[in-house]
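A.B. asks: sequence first, predicted model second:
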Amino acid sequence: MTTNQKIALITGGNRGLGRASALQLAATGVDVVITYRNNQAEADDVVAAIGALGRSAVALRLDTGVVSSFAGFAERLGAELKSRWERATFDYLVNNAGHDLTASFAETTEKDFDDLVDVHLKGAFFLTQSLLPQLADGGAVVNVSSGLTRITAPGHAAYGAIKGAVEVLTRYQAKELGARGIRVNTIAPGATATDFGGGGMKHNEQVQARISSQVALGRMGRPDDIGAALAALLSDANRWMTAQRIEVSGGQSL
């Protein structure tokens, strides 16, 4: 195994945008570590699909809402890096894991809010912090945000606000990690046909038609649209890009 093989770590890589990103990166020659919270069968399927592309992959369990678990995860990651790749570091971190909440501002509970903060904000903040010794100099971080930081939609006040905080965090990380040559950017997907948030955008034709009518390119996003953009952002072609918010929405709600 060559030590210059690029390796990406994608949280929540067992389904949806994380899965699409893992496969797109593998197609460009990147090996992948994915994390999953509960569904090991889905994660194993992604590992097998990456193997079919000729790349190496492993799935590790992680709940990104439990900061106290990050030190143990870093140890398990280190063991995998050493045994599979004969390395102590990896190159790309994608903070993708997350869940949705649909509730009006008036009805959002403190627990709902705290659960979102734990996974989306504290998770991205402290997991990146925990993995800094293993993130290679000259590497890259992508924090997955949402088009809902620009586009307001009833029922997403908490989710949109917390993703907005992730975008601010991205700029601070880019500033502080730049000395190590690590670039940090945000990808903000628009409405995409996945199972996220109950799968309404994937299975409800009325919802799809309504949203498609608001998109300049005339259709809903697909997971591969986001995965391809993320793979391109991590590529060396974008080595001079950092602290940026890249919206991948087809021109939604312009």
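C.D. replies: Received it, and whenever you're ready, just let me know what you need.
A.B. asks: going forward, measure contacts between C-alpha atoms and count neighbours the same way
C.D. replies: Will do.
A.B. asks: where does Y172 fall, secondary structure wise?
C.D. replies: In this structure, Y172 is located in helix 157-177 according to DSSP states H and E.
A.B. asks: all helices for the stretch 1-150 of the chain, in order.
C.D. replies: 16-27, 40-52, 70-80, 110-116, 123-131 (DSSP state H, counting those that start in this stretch).
A.B. asks: nearest to A188, of those?
C.D. replies: Checking the helices of the stretch 1-150 of the chain against A188 by Cα to Cα gives helix 16-27 as the closest, at 11.4 Å.
A.B. asks: which strands and helices sit next to that closest one?
C.D. replies: Judged by 3 or more Cα pairs under 8 Å, 6 or more residues apart in numbering; DSSP states H and E, the packing partners of helix 16-27 are strand 31-36, helix 40-52, helix 223-234.
A.B. asks: now the ones you listed in CSV, with distance to L9?
C.D. replies: Below are these laid out as CSV (distance: least, Cα to Cα, whole Å):
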stretch, distance to L9
strand 31-36, 5
helix 40-52, 13
helix 223-234, 12
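A.B. asks: now these in TSV, with distance to Y172 and mean neighbour count?
C.D. replies: Output for the helices and strands packed on helix 16-27, formatted as TSV (distance: least, Cα to Cα, whole Å; neighbours: other Cα atoms under 10 Å):
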stretch	distance to Y172	mean neighbour count
strand 31-36	25	25
helix 40-52	32	18
helix 223-234	19	20
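A.B. asks: okay, now the one to match up with it:
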Amino acid sequence: MIVKRILLAACCGIVLTGSALAFGPIPLDKSGLVERVAIQGPVDEKYRIPVPTQQGKIEAGAEKAFADGKVTVKVTAIEQGTIEVVVNGGDPTPVKASELTLFEISDAEICTVVFLGKSGKKAIVAARCDPATDELKAAAAEQAAHRGDVVKSPREIIEAAAKGTLVNPFEGDANAITEGHQLFLNNSCNGCHGGNGGGGMCPPLTNEVWVYGSDPDTLFRLIAKGTDDLQADGYARKGRENVVGPMPPYVDIIENGDDLWKIVAFIQSLHKK
């Protein structure tokens, strides 16, 4: 049986708790629970995707059956933020923590698998199967167009570009700006800069004072590398603000370069209203 993979970002209430990811306020006893999530890649957030609730711990080399035996998940490798799984005997598939992964196991059913984190040497996995509705089929079809996309990390983007050459691919994109604002909140940027960029412990993003510059190259590198590493790369202050402390590096917090660019797009949009 051919197993088709569809990766989706899990904007579904899965939260980080210690060394493992677990469901936050989601009521696990609701079998019909669905969440609106954004498919990984440049696809609008518009589909309601079933969130798996049946959980199990699986060690590398072992497997577990879910959904009354309709789907088996074998874990072939376990890393800190990623596991590799084989679903119903299909191809080995890397599954990142906090992402939903859809497996089309037949024309009639699509199963959802999510890696919730680690417990000792075991992966915490949840899975469920649902009828292949028109919406799920549409999500699968739209994702298929981006299945070959390579998502680069902020570190990879920076290492591949000379100083001053980075350009924001999402600048002016209304959907990306909306998503960027949500990512801004999800990554606690508002804790220092205010929910709408108005400032707080750290500089406001809505005024015309730019400590290191307003160009996308500088903003991307500053968020990714933080103040100290940015200065080490030869970027100098151009303005002054009252701040509590330096900008910390987010390069290991925001792993998807597109997500960081969308945050930059949101920041840029604050000056074009």
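C.D. replies: Here it is on my side, so go on. Please read these numbers as outputs of a predicted model, since none were measured by experiment.
A.B. asks: quick check: TM-score for this pair?
C.D. replies: The TM-score (TM-score structural alignment, normalised by the length of structure 1) is 0.29; 129 aligned residues with a Cα RMSD of 6.1 Å.
A.B. asks: related to what we said a few turns ago, can you say which of the helices and strands packed on helix 16-27 of structure 1 is nearest to L131 of structure 1?
C.D. replies: Short answer: strand 31-36, nearest of these by Cα to Cα, at 13.3 Å.
A.B. asks: what is the burial count for T112 of structure 2?
C.D. replies: 24 (other Cα atoms under 10 Å).
A.B. asks: repeat that for D114 of structure 1.
C.D. replies: Residues lying near D114 of structure 1 (other Cα under 10 Å) number 15.
A.B. asks: does I162 of structure 1 touch L116 like I think?
C.D. replies: Yes. With contact defined as Cα atoms under 8 Å, I162 of structure 1 reaches L116; the gap is 7.3 Å.
A.B. asks: quick revisit: just so I know, which of the helices of the stretch 1-150 of structure 1 lies nearest A8 of structure 1?
C.D. replies: A8 of structure 1 lies closest, by Cα to Cα, to one member of the helices of the stretch 1-150 of structure 1: helix 16-27, at 8.0 Å.
A.B. asks: which other helices and strands contact the helix holding Y172 of structure 1?
C.D. replies: helix 110-116, strand 135-144, strand 183-189.
A.B. asks: and with 6 Å instead?
C.D. replies: Using 3 or more Cα pairs under 6 Å, 6 or more residues apart in numbering; DSSP states H and E as the contact test, no helix or strand touches helix 157-177 of structure 1.
A.B. asks: return the set of buried residues in it.
C.D. replies: Neighbour-count burial for helix 157-177 of structure 1, counted by 16 or more other Cα atoms under 10 Å, picks out 157-160, 162-164, 166-167, 169-171, 173-174, 177.
A.B. asks: hang on, the earlier thing: any chance of the helices of the stretch 1-150 of structure 1 in CSV, plus distance to L60 of structure 1?
C.D. replies: Formatted as CSV, the helices of the stretch 1-150 of structure 1 follow (distance: least, Cα to Cα, whole Å):
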stretch, distance to L60 of structure 1
helix 16-27, 14
helix 40-52, 9
helix 70-80, 8
helix 110-116, 22
helix 123-131, 14
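A.B. asks: wait, which of these is closest to G200 of structure 1?
C.D. replies: Nearest to G200 of structure 1, of all the helices of the stretch 1-150 of structure 1, is helix 16-27, at 13.4 Å by Cα to Cα.
A.B. asks: between strand 135-144 and the closest one, find me the angle.
C.D. replies: Angle of helix 16-27 of structure 1 versus strand 135-144, following axes from the mean of the first three to the mean of the last three Cα atoms, to 10 degrees, is 140 degrees.
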